[in-house]
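> One predicted model, sequence on top.
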Amino acid sequence: MRYFELLSTIFNILLLGWVIFARNTPQRGLLIGSGISIILELVHGLAEGMRWQMIPIYAMTLVPIVMFTLRRFFKPKEVKKKASQIRAVLIASLAVFYSVIAVALPIVLPVFTFENPTGPYKIGTVTYDWKDDQREETFTADPGDKRELMVQIWYPADSQSKGKVAPYISDADVFADGYSKILNMPKLLFTTFGHVKTHAIENAEISKQEPTYPVLLFSHGFSGHKNQNTFQIEQLVSQGYIVVGIDHTYSSTASVFADGRVAHYVPQDTNSGDYLDQANDGWVEDAKFVLDQVEKLAQNDPEHRFTGRIDMQNVGIFGHSFGGATSTQMLMTDSRIKAAINMDGVLYGKLRIPAGGLKKPFLMMSADDSLNSVHNMPDKEMAKMMEGLFARYEQVAEGGNYWMKINEMNHMGFTDLYLFLPVYERMAGVDVRKVHRLINDYSLDFFNHYLKHRPLKLLEQNIGDHPGFTLQKG
């Protein structure tokens, strides 16, 4: 809520309470109170602009004016009677209003839960603060700054593991502030996920059920964060994968380093294809550096958790939006990456998918809303740019790869966002729980085949059109 909106709201609520519950409100007080309320709303309207959501607050200004008018034109006994009736109506209205709010708020702003993972493994998690001494940090003014990344690893845990359950967001206030600024919405809307728990146990023992586990990197989208696909990460880990989530510093919602320093999101030219092609190089370097660090853990983990337990011969990557583009570029440029999933990411980066396809396993997932957006853009220059970018999709499914186009889906449906903002889900027309299950089922089928060498159960059997999606194979 903006400053004068908040000021006007607080004053009007206090004024209404005074009018309703005070036994003798002086005429002068009613006029002064109403006058101050009107001035606050005029200032709010001029400085910030009025909006329909504030109509109930604006209407409160009329209450003292009505009371003043009654006293001015009616006899004392009539005034007393009418005032009593008005108070009764106002109190009843407030009771109804309170009841509606009391019921609506938990529904609109829920403390949501993630669905129980279906795999046989429990989930452990640990977080790292890694600095790349070989790279300068280009988003800060200090030439001595080095690129620093917060990384969270989720892994199959021992079935007897017990301990503290990891919160969804460990620095809830920082992230609520970040979401508020990025989405230009009240911070209050994002405070609930500070209470959300996951299924991961902090610092749990890694499961001994398998000698090693394949590893998957996860790359978020612009202004996203390493936890933003917890719905998907937990499912993959429960099925026997180690997942490594990267916060791309200054391009994430926020990065909170081990010593408490915070790197906030830095706005960038996300409307320029040329800029984003160049920016993707930095994200690819982030992913390669993190994979280097994971290799070191696999060889000699100082905490002895991952030593000899990470299968570096079977490495995959998946990402959303700009992280999806990063996943595609990593598949083309890093020989360690055996398979990749791009979730609704425009194919930014320096390399293009060649004729004949990538020659490595690849699954593209797209929202129908994203694919159709170019036809609905009022800005002709932007539409022209997007048409050029979408031309890069021509070889996506060539060479035996897959392209899934999900119906009644939009860009943010690939993340956790709609779980803590259900009103967005309703507005977008996305059945987020259903769509998340679809994403999880096909992600798991894909990685199980190409990293665990198991038969495909879904991808080959469902080529073609379906009520919820279309699956294409080159």
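Now that the structure is in, tell me what you want to look at. Here the structure is a predicted model, which is why all the values come from computation and not from measurement.
> Please make it C-alpha for all contacts and neighbour counts, starting now.
Will do.
> wait, doesn't residue 70 sit right on residue 81?
No - look at residue 70 against residue 81 with CA atoms under 8 Å: they stay out of range, at 10.3 Å.
> Name the residue in those two with the higher neighbour count.
residue 70 (17 against 12; other CA atoms under 10 Å).
> List the single closest residue to the more buried one in space, sequence neighbours excluded.
residue 79 (5.8 Å; CA to CA, 6 or more residues apart in numbering).
> who touches the residue nearest the centre of the chain in this structure?
With distances taken as CA atoms, centre = their mean, residue 417 lies nearest the centre of the chain, 4.0 Å away. Listed by CA atoms under 8 Å, 6 or more residues apart in numbering, the contact set of residue 417 reads residue 228.
> try residue 311
Contact analysis of residue 311 by CA under 8 Å, 6+ apart lists 212, 213, 214, 215, 298.
> again, only using 10 Å
Contacts for residue 311 (CA atoms under 10 Å, 6 or more residues apart in numbering) come out as 211, 212, 213, 214, 215, 241, 242, 295, 298, 451.
> My read is that the last one contacts residue 314, right?
Yes - in terms of CA atoms under 10 Å, residue 451 counts as a neighbour of residue 314; the distance is 5.2 Å.
> In the protein, spot the strand with the most residues.
strand 122-136 (DSSP state E).
> Against which helices or strands is whichever helix or strand comes after that strand packed?
As assigned by DSSP states H and E, the chain's next helix or strand after strand 122-136 is strand 146-157. Contacts defined by 3 or more CA pairs under 10 Å, 6 or more residues apart in numbering; DSSP states H and E place strand 146-157 against strand 122-136, strand 197-202, strand 213-219, helix 230-238, strand 242-247, strand 254-256, helix 273-300.
> quick check: angle from strand 146-157 to helix 273-300?
Using axes from the mean of the first three to the mean of the last three CA atoms, to 10 degrees, the direction of strand 146-157 lies 60 degrees away from that of helix 273-300.
> Residues contacting the very next helix or strand once past strand 146-157, please?
Going down the chain from strand 146-157, the next helix or strand is strand 165-167, by DSSP H and E. With contact meaning CA under 10 Å, 6+ apart, strand 165-167 is reached by 123-126, 193-204.
> Kindly supply the PyMOL command isolating those of the contacts of residue 311 that are buried.
To isolate the buried ones among these in PyMOL, judged by 16 or more other CA atoms under 10 Å, type:
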select buried, resi 212+213+214+215+241+242+295+298+451
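> this is the comparison structure:
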Amino acid sequence: MKRTTTFAIALITSLTIVACGSSTTSSPDTDPGDTAVTTDPTTTVAPTTIPDAATMAALYTEAGPYPVGVTSLELAAGNKVEVWYPAIEGTTGTDIYDMRDFIPEAISALLTADVPAVYEYPAGRDAGAATGTFPVVLFSHGASGIRFQSTFLTSHLASWGIIVASPDHWSRDLFHTLSAPVGDRNSSVTELLETLDLVTAENVRPGSRLEGMVDAERVVAMGHSAGGGTILGAALDDRIDGYISLASGALGMGGDSSAAPALPNKPSFFIAGALDGIISAEEATRPSFEAVPGPSRLWIIDGVGHNGFDDFCTFGNGSGIIGVAIASGLGPLLESLGGLKRLGEDGCL
């Protein structure tokens, strides 16, 4: 998939740099090729040549060397946390999630069994973990999102040797958006940091699937849309080495422009879609990049809208989850929910 390749080269390169505790130099806006070509500091003699962007991209076109495992954990408050991780050799299988499981029952009951609401991807549910220790990415979903929302990306990162942990944020996830939100802007930051506490505890718990594989010294926070506000708050924690903002910027933790947290002085990477009609790349993302005190990168991708960073546009043969909902007779409900329809279809066909 083209977008997997595009994001993987940028994210894996930046994660390698940020999670290893090294730094990059501040730079003006670059194209994807320039952004991806970054020298990783090393204790040995540096190579005389740096692979060009096309060569590096080819390395990450396919899934990485690890099969992918996925498991579900739970925070003390009850929030589910999905974790993708490098699995043992020979792991196979297909994992799925069904959007009907993330909406109130009264709405789900209106959908027929044949509604295309299922997303499939290669991963072994509760598979054994690969040997070794691996860096951690904490993923924060956007408004009306779910912890699975960017599985195309989170599972791909796991195949390249990264543990990705993604909690449901009850203050803004899809279920609670359609019912009654629980918590406030600050609670999403707490949930993300508690997710780090959780995987760190699983690392030392005998019999845990994550036992002995979590490198808690290499941690990056990554957030989409409103999640971009959450990671700014989380990255103020000393355990977070850097952060990656997707279709976001210096937003309030709830996804608006108020009460934006301080921009952390840590390595960062801001990525946005040039066609984003929800959070403007030029009015929100670029100013955040320019204001960040630490080393940073900016990449504005042509032809990409707000949902180019999640799975949602792939449902219904490209019509997206909003198209599926409308085809199922939920158009009037969507219209009654203010900007939810616009949010869910931005960047889809």
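Ah, there it is. These figures come from a predicted structure and were not determined experimentally.
> re earlier: where's the residue nearest to residue 70 of structure 1, which helix or strand?
Going by DSSP H and E, residue 79 of structure 1 is in helix 76-108.
> Can you point out the buried residues in that helix?
79, 82, 83, 86, 90.
> how about the residues you listed, which pair is most distant?
By the measure CA to CA, 79 and 90 form the most distant pair in the buried residues of helix 76-108 of structure 1, at 15.8 Å.
> List the contacts of residue 225 of structure 1.
Residue 225 of structure 1 is in contact with 150, 175, 218-219, 245-249, 251-255, counting by CA under 10 Å, 6+ apart.
> cutoff 8 Å now
Neighbours of residue 225 of structure 1 in contact, by CA under 8 Å, 6+ apart: 246, 247, 248, 252, 253, 254.
> count of residues packed around whatever residue of structure 2 lines up with the fourth one?
Taking TM-score structural alignment for the superposition, residue 252 of structure 1 sits opposite residue 173 in structure 2. Under the neighbour criterion other CA under 10 Å, residue 173 of structure 2 is assigned a count of 22.
> residues in contact with residue 173 of structure 2?
141, 142, 143, 144, 145, 146, 181.
> Out of those residues, which is nearest to residue 276 of structure 2?
The nearest member of the contacts of residue 173 of structure 2 to residue 276 of structure 2, counting by CA to CA, is residue 142 at 14.1 Å.
> how about a markdown table for the contacts of residue 173 of structure 2, with distance to residue 291 of structure 2 and secondary structure added?
Below are the contacts of residue 173 of structure 2 laid out as a markdown table (distance: CA to CA, whole Å; DSSP: H, G, I helix; E, B strand; the rest coil):
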| residue | distance to residue 291 of structure 2 | secondary structure |
| --- | --- | --- |
| 141 | 23 | coil |
| 142 | 22 | coil |
| 143 | 24 | coil |
| 144 | 28 | coil |
| 145 | 27 | coil |
| 146 | 29 | coil |
| 181 | 31 | coil |
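> Could you dump the residues you listed into TSV and include distance to residue 296 of structure 2?
Below are these laid out as TSV (distance: CA to CA, whole Å):
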residue	distance to residue 296 of structure 2
141	22
142	22
143	25
144	28
145	26
146	28
181	33
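> List buried members of the residues you listed by neighbour count.
Buried by 16+ other CA under 10 Å: 141, 142, 143, 144, 145, 146, out of the contacts of residue 173 of structure 2.
> Export the residues you listed to CSV and append columns for distance to residue 210 of structure 2.
Listed next are those as CSV, based on distance: CA to CA, whole Å:
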residue, distance to residue 210 of structure 2
141, 22
142, 26
143, 29
144, 29
145, 26
146, 22
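> tally of neighbours for residue 293 of structure 1?
The local packing of residue 293 of structure 1 (other CA under 10 Å) involves 16 other residues.
> which one in structure 2 is aligned with it?
Match for residue 293 of structure 1 (TM-score structural alignment): residue 198.
> which ones are touching its match?
Residue 198 of structure 2 touches residue 75, counting by CA under 8 Å, 6+ apart.
> same deal with residue 304 of structure 2?
272, 273, 274, 275, 276, 347.
> Would you mind measuring from the closest residue to residue 166 of structure 2 other than its chain neighbours to residue 246 of structure 2?
Once flanking residues are discounted, residue 166 of structure 2 sits nearest to residue 139: 4.7 Å by CA to CA, 6+ apart. Distance, residue 139 of structure 2 to residue 246 of structure 2, using CA to CA, to the nearest Å: 11 Å.
> Who has more neighbours out of the two?
The neighbour comparison of residue 139 of structure 2 against residue 246 (other CA under 10 Å) goes to residue 139, with 30 against 27.
> which ones are touching the alignment partner in structure 1 of the more buried one?
In structure 1, the residue matched to residue 139 of structure 2 (TM-score structural alignment) is residue 218. Contacts for residue 218 of structure 1 (CA under 8 Å, 6+ apart) come out as 226, 243, 244, 245, 246, 317, 318, 319, 323.
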